[in-house]
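1. sharing a model prediction with you, sequence too.
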Amino acid sequence: MKSELKPEALVEFVRETYQTNKFIPLHAPTFAGNEKAYVLETIESTFVSSVGKFVDDFERQIETFTGSRKAVATVNGTAALHAALYMAGVARGDLVITQALTFVATCNALYHMGAEPIFVDVSPVSLGLCPKAVDSFLNEYAERTDIGCIHKSTGKKIKAVVPMHTFGHPVELDELVAICLKWNLALVEDAAESLGSFYKGKHTGTIGDFGAVSFNGNKIITTGGGGMVLCKTQQQGARTKHVTTTAKVPHPYEFFHDEPGFNYRMPNLNAALGCAQMEVLEPYLKQKRLLAESYKDFFNGTDFQFVTEPDYAQSNYWLNVVICSEREQRNELLEKTNQAGVMTRPVWQLMHRLPMFEHSICDDLSYSEFIEGHLVNLPSTPLSYQQGKQ
C-alpha cells in the first residue's frame, strides 16, 4: 500500500536537498565558468551584434555535442522553430500535427507562418506526441494523394509532424519517423527543452528533418535568449543560415538579398555566454541526473508518480515532474509549496483551450487532459548552483 505524502514533507526534502531556507526557484541559470570573461571579451572587441567569433564557435560546439551536421544560431527558440518549419516546407494554409500539451511557442511559430495545428494526444511513455495517436488520426481522417497528405474534411494539406520533447524526455522517434515516411510528412523536432537528451544514442533534434533548441534563461544552459536550428546536411545548414541572416548575398560592399529572409541572427554577445555554458554542460547534466535520482527515491512508495526517462532514452531531466493521484492533491501541493517559498508549477494549459487555437482540429486528448490536471513541476536547478549561493 502506498503512503500518503504531505506537501510539508516535500518542502522539507527540497530545502534539505538545496541546503537553504531562502526562496528556491524552479530552474535558475547557472554561471560557474568563463561567462564573465567571454562576455567581457566580446564587449572589448566591439563585435557585440551578429558578427563575431563566438557565434561560429557556439555553432561548432553544438554540432560536436549533438552530432548535427550543421547548427545555425538564432535569436531565440521560437525563431529556430519557425526557421526549421520554413525549411521543412511548411507554408501558409498547411496543417501540422502536434501536441496540445506543449508551451505556446510551438503553436505560435505555426500561427505566424499561416499554418494551423492539429492536436493529437501525448504518450504515457514520454509525455510527448504519441505515435499511436498520430497513426490513428491519419488513418481515419487523412488520405495520401499525388499532391501529398490531405485532410479529408477540409481538403487542406497536412505537411508536417512536430513532436515536443516534453521536459527533456525524448518521444518515440522511430515510430514517428516511420509514420512520416508512410504519409510523406516532414518531421520537425521541437527540442527546445532537450539539450543533453538522447534517443537510442542519438541526440534529440538530429533525427527528424530539422530540430530546434532553445537557450532561454530557464533552460539547461542559456545565452540569455537564443536558439539553434539543427540540420541533417551541410546543404540544409547553408540555406538555413542564409534565410535567417536576411538572405543577403555575400559581396564586399553591395547589399543584395535574393529572397525574403528573416533577421533571426544570434548576437555575438549571447553566443559568448553560450560558449562558456557549453564548457560546463557535462557537469550540469550529471548534477541533473543526481537530483532526479534523489526525487525518485523520495517519491518511491508514495501516492505520487515521479516521471522517469523512457527505457529507450537518456533524458536531461530539464524539469523534474511528479504526477498526483488527484486534481485536489495537485492543487494542494502547488498552493502549499509556493506559500513556503519553494517554487512549483503546473503544466501549461492545453493549447486548444487558448483563444487563438480554440477552433483548431483536435483528436481525442484524454491523456493530455489527465496530465493537465495532475502534473506538477519541481525545483530542478543543478544542485551545485544553490549550494554555492549559501
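-> Perfect, I can see it now.

2. contacts, neighbours, all on C-alpha from now
-> OK.

3. counting neighbours, which bits of the helix or strand containing Ser384 end up buried?
-> Counting by DSSP states H and E, the element that carries Ser384 is helix 383-387. Going by neighbour count (16 or more other Cα atoms under 10 Å), the buried part of helix 383-387 is Leu383, Tyr385, Gln386.

4. next one: stretch 323-336
-> Residues of stretch 323-336 classed as buried: Ile323, Cys324, Arg327, Gln329, Arg330, Asn331, Leu333, Leu334, Lys336 (neighbour count, 16+ other Cα under 10 Å).

5. would CSV of those residues with distance to Leu110 be doable?
-> Below are these laid out as CSV (distance: Cα to Cα, whole Å):
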residue, distance to Leu110
Ile323, 29
Cys324, 32
Arg327, 31
Gln329, 35
Arg330, 31
Asn331, 32
Leu333, 34
Leu334, 31
Lys336, 37
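
6. got another, please set it beside the one above:
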Amino acid sequence: MSADWKDIAQKIKKIHKNKDFVPLHEPSFTETEVEYVTDCIRSGWVSSVGKYVDQFERDLADYTGVKRAVAVVNGTAALHISLKIAGVQAGDEVIMPALTFIATANAVSYLNAVPHFADVSETTLGLDPIKLETYLTEIGTMKNGVLVNKQTDRIIRAVVPMHTFGHPVDLDPLVELCARFNLALVEDAAESLGSFYKGKHTGGFGIAGALSFNGNKIITTGGGGVILTNDDQFADYAKHITTTAKIPHPWEYRHDEVGYNYRMPNINAALGCAQLEKMDLFLNSKRKTTVKYAELLEQLDGVKLFQEPSFARSNYWLQTMVLDEKFHNRNYVLEQLNEKGAMARPIWTPINRLEPYKDCQAMDLTITNNFNERIVNIPSTPLKGDPHE
C-alpha cells in the first residue's frame, strides 16, 4: 500500500512510547552512571589519570576481544593516531568510502595525507571489496613493496572501511586485498560497538580500529573514543603520544617528540564504565526495534528496512529506511516525519561533494550516489523501559 508518512510518524512515536517528539538517538542513563561519576568527582581524579580510565580500557578490550584498548578524547582522534602509527605520511593516499561522516576524511587530512574515495556495497552500506580490488588493480602498480597510484604518483598507504550505522563491512576479502597490496587496514568502527563479523567483533581485523562514544552513539562517555589493537607496541606508543609524548618521571617535564593532548578524562570514562555494563540490554532493545520497524514498513510500497548482512550481527545503531525513488521523494519523507515529531535524517552527503574534498580522486560512485538519494534514518534510541528491566 502507499505510505501515509504522517501516520507512520505517529506509529513511530507509539513504538517509542512518546506522544510529542522522538529524537533520532539519545543516551539512556540510570543511577549507575550517577554513582560512578559522583565517585569520580569525590576522588578528585577527574582528568586523564584515574581508575575509571584503566577500567574502561580493560573492559572494552575484553568486550571486543582485542589485546589492548587506548581511551582518547573522541573517535576522530582515535582515527588520527591509528593512521599515524600505521605509517600514513604526508602526501600518501588513504582509501575510504565516499559515504561516511566527514571525520574519516578529516583524520587523514590531519596527517597532510589525501583521502581517495571508493564506492560502497548494496549489501553492507560499507566499502565494496570486490569493486575496490578491480579499481586498485587498474589504477595502481606495486613499486618497492608499496602500491603507487599511476595517475598521481602518490603512495596508497592504507584503507579505512567504515561500518555504516553499525552494519559490518565484508571484512575477509578486504583483509586479503590489503595483504595483496601491502596496505594498512584501519577500521572506522565509530558506529559499530556491539557488531560482529562472522562471530568476531569489529575493530580487531586490521592493525587498529577506532570507536566513538559521542552522545548519540550506542553507549556514550559524553565525548570520547578508543583505539583498539592486538599489537602491544602499537598500544604503548598510542598511549605515549596521546599523553603529549611525556616521558614518565617523578617530577620532570620531558617529552621526546611532538605529542597530542588526546587522553580521555577519568570522569568521561566513569560514565563509559556504567554504560558498558548495559550493552546487552541496549543491543536487545535495538533488535526489538528492528522487528517492530520491519513489521511497520513491510506493507508499504517502495520502502524497506535495511537489515544486517547474512555474515554479520549488527548493533543496529541507527535504523535505516531505503526508499524506492519511483515511489518516494526523500526530502518529502524527511519533511513529513520531522513535522510530525518523528526525527529523521538523510545519510551524509558523499564527501567528494564537500568543499574541502571536492578535488580528491574518486572511483565510480554509482551505489554511493544512489543511496544518498534513498536513505532515511529514523528514531533509534533504545526503547523506553528496556535498559531498566
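-> Noted; the coordinates are in hand. None of these values were measured; they are calculated from a predicted model.

7. TM between them?
-> Between these two chains, after superposing, the TM-score reads 0.97 (TM-score structural alignment, normalised by the length of structure 2); 386 aligned residues with a Cα RMSD of 1.3 Å.

8. on that earlier part again, a markdown table for the buried residues of helix 383-387 of structure 1, including distance to Pro117 of structure 1?
-> Below are the buried residues of helix 383-387 of structure 1 laid out as a markdown table (distance: Cα to Cα, whole Å):
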| residue | distance to Pro117 of structure 1 |
| --- | --- |
| Leu383 | 38 |
| Tyr385 | 38 |
| Gln386 | 39 |
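
9. Pro250 of structure 1: which of these is nearest?
-> Tyr385 (43.6 Å; Cα to Cα).

10. the closest one contacts Thr30, doesn't it?
-> Yes: counting by Cα atoms under 8 Å, Thr30 is a contact partner of Tyr385 of structure 1 at 6.0 Å.

11. in stretch 223-239 of structure 1, what counts as buried?
-> Across stretch 223-239 of structure 1, burial judged by 16+ other Cα under 10 Å covers Thr223, Gly224, Gly225, Gly226, Gly227, Met228, Val229, Leu230, Cys231, Lys232, Gln236, Gly237.

12. tell me which helix or strand Gly209 of structure 2 sits in.
-> Using DSSP H and E, Gly209 of structure 2 maps to strand 208-212.

13. tell me the angle of the helix or strand just after that strand relative to strand 208-212?
-> Later in the chain than strand 208-212 of structure 2, the nearest helix or strand by DSSP H and E is strand 225-229. Here the directions of strand 225-229 of structure 2 and strand 208-212 differ by 160 degrees (axes from the mean of the first three to the mean of the last three Cα atoms, to 10 degrees).

14. mean distance, strand 225-229 of structure 2 to its aligned residues in structure 1?
-> In the superposition against structure 1, strand 225-229 of structure 2 averages 0.3 Å from its aligned positions (mean Cα distance after the TM-score superposition for structure 1).

15. check which helix or strand the residue mapped onto Asp280 of structure 2 from structure 1 maps to.
-> Here Asp280 of structure 2 is matched to Glu282 in structure 1, going by TM-score structural alignment. Using DSSP H and E, Glu282 of structure 1 sits in helix 281-299.

16. tell me which other helices or strands the very next helix or strand once past that helix touches.
-> Sequence-wise, the next helix or strand downstream of helix 281-299 of structure 1 (DSSP H and E) is strand 305-306. Helices and strands touching strand 305-306 of structure 1, by 3 or more Cα pairs under 8 Å, 6 or more residues apart in numbering; DSSP states H and E, are helix 281-299, strand 320-323.

17. show me how far strand 305-306 of structure 1 is from its chain's centre.
-> Here the centre of strand 305-306 of structure 1 is set off from its chain's centre by 21 Å, with Cα atoms, centre = their mean, to the nearest Å.

18. what's the mean distance for that strand versus structure 2?
-> Here the mean offset of strand 305-306 of structure 1 against structure 2 after fitting is 1.2 Å, by mean Cα distance after the TM-score superposition for structure 1.

19. can you list contacts of that strand?
-> Residues from elsewhere that reach strand 305-306 of structure 1 (Cα atoms under 8 Å, 6 or more residues apart in numbering): Tyr295, Lys296, Phe299, Asn300, Asn320, Val321, Val322, Ile323, Cys324, Ser325.

20. my guess is the last one meets His374, correct?
-> Yes: with contact defined as Cα under 8 Å, Ser325 of structure 1 reaches His374; the gap is 6.9 Å.

21. what kind of secondary structure is Ala78 of structure 2 in?
-> Secondary structure, DSSP: H, G, I helix; E, B strand; the rest coil: Ala78 of structure 2 is helix.

22. and for the counterpart of it in structure 1, the neighbour number?
-> In structure 1, the residue equivalent to Ala78 of structure 2 is Ala80, according to TM-score structural alignment. Using other Cα atoms under 10 Å, Ala80 of structure 1 has 31 neighbouring residues.

23. quick one: Ala80 of structure 1 and Ser126 of structure 1, what's the gap?
-> Computed as Cα to Cα, to the nearest Å, the Ala80 of structure 1 to Ser126 of structure 1 distance reads 23 Å.

24. grab the nearest non-local neighbour of the aligned residue in structure 2 for Asp364 of structure 1.
-> Under the alignment (TM-score structural alignment), Asp364 of structure 1 maps onto Asp364 of structure 2. Of all residues not flanking Asp364 of structure 2 in the chain, Asp119 sits nearest, at 6.6 Å (Cα to Cα, 6 or more residues apart in numbering).

25. pull the contacting residues for the corresponding residue of structure 1 for the one you found.
-> Applying TM-score structural alignment, one finds that Asp119 of structure 2 aligns to Asp121 in structure 1. Listed by Cα under 8 Å, 6+ apart, the contact set of Asp121 of structure 1 reads 99-101, 129-130, 133-134, 363-368.

26. can you pull out the strands in the stretch 1-150 of structure 2?
-> Under the criterion DSSP state E, counting those that start in this stretch, the stretch 1-150 of structure 2 carries strands at the ranges 68-72, 93-97, 114-118, 140-143, 146-149.
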